[in-house]
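Visitor: With the sequence up front, the predicted model follows.
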Amino acid sequence: MSHFAFPGVNLAITTPFDAQGHIDYARFEQLIEGYIAAGVHGFVLSSGTGMHVYLSKDESKELVAFGAKVIAGRATVIAQTSALLVEEVVERTVHAKHCGADGVMVLPPFFEGPTDDQGIIDFYSSVSEAGLPIIGYNVPQAVGIEVTPALLQELSKIPNFVSVKDSSGDLAAQASLARTGVPTMNGADPLVPYALFAGAAGLIWGGANMAPKTCVALANAAQAQRWDEVREIWKALAPVMSLIWQGDYVQSVYAGADMMGYGAGNPRRPLARLAADKHQALRDALAPLLEREVATV
């Protein structure tokens, strides 16, 4: 992972909201400082876990500008710049570059966009003109487009296209992407140690909002190829990472982070807070992590 620009834990950080549903920038700064202190290697701003789809364009751009300024080079910065219009993706990407972001994460065209390989290649070629490293996004269950190994090899020929985040949840499919030699990042929380063993170049990890120190310890152990240590750490993480992947992912991350002292308020509407009957199961799954995770934010 040492030759890749985004190794380790790239935290898909939650976006904190106040009681009125507005972005709470004071709290956002506190969270960033807490996660930096916990050792996270990078941040994904305006991530899916950070409710990108429920932020306006201006809110997302302001969030990226603010976050990058607070981080100030102490960790890498990836900004999600996904949008329906390619012109808007380029606009957001140019803005991220001006803010000092190290790269951008971009969904392929979605909601009745092109599904043929050439259409996907043309889309990312347009985004590449903004001049920032691009991380593509493979989440076929959500957008209806699969980044296959053959497509990934073609995308890697585009200037600035450096990686793909795989959130398919299919380890065999992700391993196939990694075998192309193009850096592949894992985005499926229950697969973390297996993906790292299979050659994932880095992690984009929403569940790490709840247990950043433990997640960083696992990534560092994997980078040093201390697989026995990885296995022991994963025993504590596996129950919660499997639980949140079963449904209500964003709501679960917000609730779990709050339980662990990294509260970001409630998710923004139309998402509701996690149902009360699911809280105890989440709390039980997090219990083995409490001793290691002592939030200071």
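Guide: That came through, no problem.
Visitor: can we go C-alpha only for contacts and neighbour counts from here?
Guide: Noted.
Visitor: from memory W245 sits against G187, does it?
Guide: No. Using CA atoms under 8 Å, W245 is not in contact with G187; the gap is 11.1 Å.
Visitor: Check it against this one:
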Amino acid sequence: MITGSLVALITPMLSSGAVDTKKLDDLIEFHIRSGTHGIVAVGTTGESSTLTTKEHADVIRQVVRTVNGRIPVIAGTGANATHEAIDLTLAAKEAGADACLLVTPYYNKPTQEGLFQHFKAIAEAVDIPQILYNVPGRTACDMSNETVIRLSKISNIVGVKDATGDLIRGKELIAAVAEDFAVYSGDDPTAVDLMLLGGKGNISVTANVVPTSVAKAAELAIAGDKASAYAADDLIKPLHTKLFVESNPIPVKWACSQLGLCDEAIRLPLTVLSEDKKATVKQAMMDAGAITV
């Protein structure tokens, strides 16, 4: 089972809009040095919705190649068309990813039965560990606990990233699934709470900026050290909210550019962080110890 702090890695880009492959390699090494437990490549924070299919597969291959087995790589392969998700998941398996992360279909708003059949079809088509991803605030599609429980009985569906931020719902889900089915947080502000309830890790946006701190909080929470986990998380709490002052990944890309990790470039229809939001994000970075001035 993959556990701990799993960074929802940004995809660095050049001002031309092309993927910056040099900075991508540098980012991977930065996270390995910093104690990140696993990398999620080309998830929604990695701008999967605006990369071409070829770029998507190329980034997964590069991440797998550069990581070279040092930490797990989870490839984002979700789509709102089942056939497209299968194609991306096949590409991730061929690249050597350890697992795939599949967001619920966005915009077309399937029923719960449609969600079940969608994920079942992908699992049956590609023999690779698969993690479901529920983020209704971004997809307009909310996968119920009951549907997750049904899907958890499929052998290669091994976990779910719950980005609802609803701890009552998360606790009920953890209690209902088998011990070998992982529930991960996808909501940085409530991640420590979910891990203390039995969650296995945090697929984190904040980890892009302060990876060592997020990894420490995750380790403590998973170990059940409540006081120390909260103390570690308190130091970085400003980032959990301020990295969402505009649509993700706009603020986190700008924050990473301030650390010299990448350019602030981002693909349309997203645009770079607004001038009037930069001071807010910078102050949060200072409060969290990411920068000093």
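Guide: Alright, I've got the coordinates. In this text the structure is predicted, and so the values were computed from the model without any measurement.
Visitor: And W245 and G187 of the first structure? Which one has more around it.
Guide: With other CA atoms under 10 Å as the criterion, W245 of the first structure and G187 differ in neighbour count, and G187 comes out ahead with 28 against 17.
Visitor: Excluding chain neighbours, what is closest to the more buried one?
Guide: Once its chain neighbours are removed from consideration, G187 of the first structure has its nearest residue in S167; the separation is 4.4 Å (CA to CA, 6 or more residues apart in numbering).
Visitor: residue contacts, the counterpart of that neighbour in the second structure?
Guide: Taking TM-score structural alignment, the alignment pairs S167 of the first structure with A163 from the second structure. A163 of the second structure makes contact with Y133, N134, V135, P136, S185, G186, D187, according to CA atoms under 8 Å, 6 or more residues apart in numbering.
Visitor: which residues touch the second one?
Guide: N134 of the second structure is in contact with V103, T104, C141, D142, M143, V160, K161, D162, A163, T164, counting by CA under 8 Å, 6+ apart.
Visitor: Which one of the residues you listed is nearest to P249 of the second structure?
Guide: Each of those was checked against P249 of the second structure using CA to CA; the closest is A163, at 15.1 Å.
Visitor: Pick out the most distant pair among the contacts of A163 of the second structure.
Guide: The distance between the two most remote of those (CA to CA) is 13.7 Å, for P136 and S185.
Visitor: Counting neighbours, go ahead and name the busier of these two.
Guide: For P136 of the second structure and S185, the more surrounded residue by other CA under 10 Å is S185, and the numbers stand at 30 against 16.
Visitor: The more buried one contacts D162, correct?
Guide: Yes. The pair S185 of the second structure and D162 passes the contact test of CA under 8 Å, sitting 5.2 Å apart.
Visitor: Tell me the buried residues in stretch 134-144 of the first structure?
Guide: Buried residues in stretch 134-144 of the first structure, counting neighbours by 16 or more other CA atoms under 10 Å, are found at I134, I135, G136, Y137, N138, V139, V143.
Visitor: where along the stretch 51-200 of the first structure do the strands fall?
Guide: For the stretch 51-200 of the first structure, applying DSSP state E, counting those that start in this stretch gives strands covering 76-80, 103-105, 134-138, 161-166, 184-186.
Visitor: mean per-residue distance, the third one to the second structure?
Guide: When you say that, I think you mean strand 134-138 of the first structure. Once the two are superposed, strand 134-138 of the first structure sits an average of 0.9 Å from its aligned residues in the second structure (mean CA distance after the TM-score superposition for the first structure).
Visitor: residue range for that strand in the second structure?
Guide: Aligned by TM-score structural alignment, strand 134-138 of the first structure corresponds to residues 130-134 of the second structure.
Visitor: hang on, the earlier thing: which of the contacts of N134 of the second structure count as buried?
Guide: V103, T104, C141, D142, M143, V160, K161, D162, A163, T164.
Visitor: can you pull the contacts of the second one?
Guide: The contact partners of T104 of the second structure, taken as CA under 8 Å, 6+ apart, are G78, A79, N80, L115, L132, Y133, N134, V135, T139, C141, D142, M143.
Visitor: how about it, what's its match in the first structure?
Guide: Counting by TM-score structural alignment, T104 of the second structure lines up with P108 in the first structure.
Visitor: who's in contact with stretch 65-82 of the first structure?
Guide: Identification of contacts with stretch 65-82 of the first structure by CA under 8 Å, 6+ apart yields 6, 10, 25, 28-29, 32-33, 36, 40-47, 52, 64, 89-90, 92-93, 96, 99-107.
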